[in-house]
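[1] Quick one: sequence and predicted model below, then my questions.
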Amino acid sequence: MRDDRETQFQTFEITARPEQGPPRLARLRAEMARAGLDGFLVPRADMYQGEYVAPRDDRLAWLTGFTGSAGHCVALADRAGVFVDGRYRVQVRAQVASDFTPVDWPETSLGSWIAAALPEGGQVGFDPWLVTVEGLRRLEESAAPVRFARTDNLVDRIWEDQPAPPMGALSAQPADLAGRDHGQKIAEMADALGDAAACVLTQPDSIAWLLNVRGSDIPRNPVPHALAVLHADARVTLFVAPGKLAGLGEHLGPGIAVAAPEDFAPALAALAGPVRIDPATCPVAVADILAGAGADLREAPDPCLLPKARKTEAEIAGARDAHLRDGAAMVRFLAWLDAQPPGSLTEIDVVTRLEAERRRTNALRDISFDTIAGTGPHGAVVHYRVTRETNARIEEGHLLLVDSGGQYVDGTTDITRTVPVGAVGAEERAAFTRVLRGMIGISRLRWPRGLAGRDLDAVARVALWEAGQDYAHGTGHGVGSFLCVHEGPQRLARTGTVPFEPGMILSNEPGFYREGAYGIRIENLVVVREAPDLPGGTVPDMLTFETLTYVPIDRRLIVAEMLGQAERDWLDAYHATCRARLAPLVEGDVADWLDRATAPI
């Protein structure tokens, strides 16, 4: 077995510790007092307002110890709330010191919590580059009569060893993989601006998609730190450190002007007429500069969001190829895992071996997120990340949850499989089967065009609800094309309001978690397609999902009697397709394992 030190992408070091939080919080409070503030807002955000941040911008983790991908801290003089959603409620309690109070969010909003904690006229500071226009609006509405004051970043004042900004190089994404030339995209997005003279773009994946480029500033996500202004005449000004652009001049072409990041604010101040911003992603600082210069602000969604989500046929073909390659790596990994005696492996061994199998493809550019390999109680931590200190041995009777993915130039993958280690209990097998029923239910769906994630999400939960069970995360998220593994605006969740359209790729990943005992999740990626008409059907123009992920689901955990005939038929057909597609890519013991794993239920 490879030594884990050879792992190129994932590391196992602890990046934040609970005991570091209290003295840092005390220093932050001293800065608040000097600034005359009653509180300070620390979001997990950067000026680009994407989901993922570079180490330099991970202020929330540095201050609190909480390392999840979403959350906020509101530091007041006498208390500090850490706001996290359902994915992180187990994790946050293990990562923050008692000086911080975990708060269930969005059930409790930041604004209402602040309003209850501060007297009338209280003042909370925030960095206007890290809060969006829409975010500030919600805060001001829900926290009145508390006031919010723009300030420089107080965390940066006290973070003495703050990392330098990332300087990753950009590369061109070939048009044959993107399905469209970036000149064509720019022209279409410019036409979509309506009467706006320009549009400000801050989100890295929107800029990467628009210009057919990829970056390396954010670990696991091939996006650049860059800003852009799209003009109605199809000109683009790209604000990026010049050192990141070596060799890209010919690709960008004459219609794209390049400027340094420090030129961004002056360029905004020079814009005249109506300027479009997306209030959900535009930093307050950008809106302030534009308004101060007299621009007529027009609020509308980022014009790149929906076109980026609607994958081209070239991108869908690339996704199929990437998943086939990744599926063969997963099967080699699962066959190896099955051959190891209980108690002989640790979670780090699992992570290391799985990355090694993906590397064997000779096509892996990165993993798409840090692999989640949680055994026993760790499986109940939805976004568990193993470290050398938490590394657990995988024992007899455990469930092992492995959620992982790869970044390939032709597609991004994300797959979860839960496997038994030796014999597991009847409770675990019944819960697994309920989760599987939910995943199959989504996979088999047909629905009328116009429905969104909130309309479909319940299908994945019915079997769990019947047993008084549920899971505290969405059923699925959008996925990029060699871009971010989490991509909007579509979501397969109660909060998903954007109607599904052909070409959108999503995850299908119901789960169940018993804190302190085990976790279960089963995940495939799917793409929205037009559904064929059915004889006798009266609803035209329906949609369905095409499955992209083909890797066996562990039959040892399935209580066959709990499945209906249609569910059995789907599972057998799915496994037959897994065998047909993957058999040419594996051999020997792995091929034998694949035959056994895909036998009819």
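    Cool, got the structure.

[2] drop to CA atoms for contacts and neighbour counts, all remaining ones
    OK.

[3] Now do the strands for the stretch 451-600 of the chain: every range, in order, please.
    Remark: strands assigned in the stretch 451-600 of the chain by DSSP state E, counting those that start in this stretch are 476-478, 487-492, 505-508, 511-514, 518-521, 524-530, 542-547.

[4] For V424, find the nearest of these.
    V424 lies closest, by Cα to Cα, to one member of these: strand 518-521, at 10.8 Å.

[5] Could you look up the SS state of Q340?
    Secondary structure, DSSP: H, G, I helix; E, B strand; the rest coil: Q340 is coil.

[6] Give me the neighbour count for A265.
    13 (other Cα atoms under 10 Å).

[7] how far away is it from V229?
    11 Å (Cα to Cα, to the nearest Å).

[8] Can you get me the start-to-end distance on stretch 52-72?
    14 Å.

[9] is it true that V350 touches I372?
    No. Applying Cα atoms under 8 Å as the test, V350 and I372 come out as separate, 9.7 Å apart.

[10] re the thing from before, do you know which of the strands of the stretch 451-600 of the chain lies nearest P342?
    strand 518-521 (16.4 Å).

[11] another structure for you, compare them:
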Amino acid sequence: MFQSFETSADPSNGPARLTALRAAMQKAGVDGFLVPKADAHQGEYVAPRDDRLAWLTGFTGSAGFACVLQDIAGVFVDGRYRLQVRDQVADVFTPVDWPGVQLGDWVKEKLPSGSLAFDPWLHTVDQVEQLSKTLQGHDIALTASANLIDAVWDDQPAAPQAKAFAQPIEFAGEPHEEKRKRLGESLRANGCASAVITLPDSICWLLNIRGADIPRNPVMQAFAVLHSDGKVDLFVDPIKVADLADHFGPDVSVFAPDTFIDRLGGLHGPVLLDKSSAPMAIASILAAKGIDISYGADPCAMPKACKNAAELDGTTEAHLRDGAAMVNFLAWFDAHSESGINEIDVAEKLEGYRQATGALRDISFDSIVGTGPHGAVIHYRVTHNTARVLQSGEIMVLDSGGQYVDGTTDITRTLPIGPVGEEEKRAFTLVLKGMINVSELRWPAGLAGRDLEAVGRVPLWQAGLDFDHGLGHGVGVYLCVHEGPQRLSKVSDVPLKPGMILSNEPGYYKPGAFGIRIENLVVVEKAPILDGADSHRAMLQFRTLTYAPIDRRLISAHMLTQAERDWLNAYHQDCYDKLVDRIDDEAKAWLTQATKPL
């Protein structure tokens, strides 16, 4: 499954492609053009056809955008990618640290007057409104345009055509008929006649289907209109759903994608749109027809996030299966880490152990295998050109996951290659303390990710350290490994609710030297009432889903409190008890040693 990305990330293509885009801008009479990492469906991940940012710049991260003017081309990335972008783009592009530098402020500085064009299918209502507000009072026109990248991308791949398939009810837990009826009733209760849904994972969750249009994400690209009577109009190439007529039944109508715009114009309002995911083009079409728009959350987002009992049972089993594959791999790794293997060898071997379960559908993202200084690149993507041979005395960040029919996994372990230094051990132990803090947390119902995120950072903060990514993201069940709206992030105001799955992944990264990250997935559940506590005050807690040993050789045990030591020892005992009967015989001795009490 390992794929190399040398061609798409080759910075040598950048200058010629930038020149071609600027010529197209001149021909269109615009002074700037925005190039997001987005498609018309506004999911986080895009198909090769829609990866315009990577084609133009060579930057392959999962988030970012470019703003191309005639004399400067900024590539905006957040803290996860600040090292990566400098390695991947040619010097004709200027990396910009976002969100510290906001797009509107940058444009006002670099383009005192002129026109800034954007493809309205690739930018959400929220994004356009925020940028327009920032540019108000300045001589800069924000102009909807045809896509200028498509005009110069001669060998642009075809749109994905993978067939979709039904997700078995034993894993979905609720028939799509009941989901559609329930959400339709919610639309009526809120005075809406219909909702336009664009996010692929929302559509797949609603209809209990999965697809293969996006690498590593089992989703189908489509648009959908959910009506208040529970009926759905699905706009998708009929070839993709040719085998699903019986699954859909009479209340899901399939239409060709090229009819979507006309049918939007025929809707009766109010129509619910999510500003954070609906392309500006859809809002403009409805407004031009005089159709009332009601802005609110994607009606699938919160129900999808709060997993039902069948989904939780399935993902629990998937994590145990995946944990056993991890243990088999970790035993192999300890025996071979100093034998001259490289980062690609590690990725391929781990993927092989997941394949050996017989249940793997795909990996859930391209495995991150970073040794030494590569570990400091938060979302490092190894290629045949960059793969380092593992060196004794270094540490390795290994972030990986699997897509199984019953669940999606995402686990990070930091591993030593021979003896390592005290600086690395100290940093690792601080990260571990933060991860344990989150694992043990109880909190009053109603709090959001922003209220909890600091708990995982406090040990690092007290040592004057921090990390430039969120503490945790939401995760789907055989859907996207990054799922909203829940997050453990300082910018997330979404209340955490039972059934939500999140990652718990503090880290530390020393540029040019090493990186550290420890990640388990956890699920929100109701906390039991404690003796002497307020019985009327609802409390929540996390239950750990991920089971695989945390490397004891990297821990400075004297830095742990007794409570932290107790948590780690109990976790390791659970790892042993849950996994010992699932692993290869040769891995059992390794697991016994790896889970000894600290």
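    Looks like it arrived, so ask away. Treat the numbers as computed from the prediction; the structure is a model and nothing was measured.

[12] Next, the TM-score between them, please.
    Once superposed, chain against chain, the TM-score is 0.98 (TM-score structural alignment, normalised by the length of structure 2); 593 aligned residues with a Cα RMSD of 0.9 Å.

[13] ok, back up a step: would you mind putting the strands of the stretch 451-600 of structure 1 into JSON lines with distance to D104 of structure 1 alongside?
    Listed next are the strands of the stretch 451-600 of structure 1 as JSON lines, based on distance: least, Cα to Cα, whole Å:
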{"stretch": "strand 476-478", "distance to D104 of structure 1": "21"}
{"stretch": "strand 487-492", "distance to D104 of structure 1": "21"}
{"stretch": "strand 505-508", "distance to D104 of structure 1": "24"}
{"stretch": "strand 511-514", "distance to D104 of structure 1": "17"}
{"stretch": "strand 518-521", "distance to D104 of structure 1": "20"}
{"stretch": "strand 524-530", "distance to D104 of structure 1": "28"}
{"stretch": "strand 542-547", "distance to D104 of structure 1": "33"}
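
[14] highest average neighbour count across the ones you listed?
    Of all those, strand 505-508 has the most neighbours on average by mean count of other Cα atoms under 10 Å, namely a mean of 30.

[15] That one vs structure 2, average offset?
    In the superposition against structure 2, strand 505-508 of structure 1 averages 0.2 Å from its aligned positions (mean Cα distance after the TM-score superposition for structure 1).

[16] Check which helices and strands that strand is in contact with.
    If you count contacts as 3 or more Cα pairs under 8 Å, 6 or more residues apart in numbering; DSSP states H and E, strand 505-508 of structure 1 packs onto helix 426-443, strand 476-478, strand 487-492, strand 524-530.

[17] Kindly recompute the last result at 6 Å.
    Judged by 3 or more Cα pairs under 6 Å, 6 or more residues apart in numbering; DSSP states H and E, the packing partners of strand 505-508 of structure 1 are strand 476-478, strand 524-530.

[18] Export those strands as JSON lines, with columns for distance to L297 of structure 1.
    Shown next, in JSON lines, are these (distance: least, Cα to Cα, whole Å):
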{"stretch": "strand 476-478", "distance to L297 of structure 1": "29"}
{"stretch": "strand 524-530", "distance to L297 of structure 1": "34"}
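
[19] Which among those strands is found nearest to A329 of structure 1?
    strand 524-530 (15.1 Å).

[20] quick one: that closest one to helix 426-443, angle?
    Interaxial angle of strand 524-530 of structure 1 relative to helix 426-443 (axes from the mean of the first three to the mean of the last three Cα atoms, to 10 degrees): 20 degrees.

[21] Neighbours of whichever residue in structure 1 pairs up with F260 of structure 2, how many?
    Matched by TM-score structural alignment, F260 of structure 2 corresponds to F264 in structure 1. By the criterion of other Cα under 10 Å, F264 of structure 1 has 18 neighbours.

[22] likewise I550 of structure 2?
    I550 of structure 2 has 21 neighbours, counted by other Cα under 10 Å.
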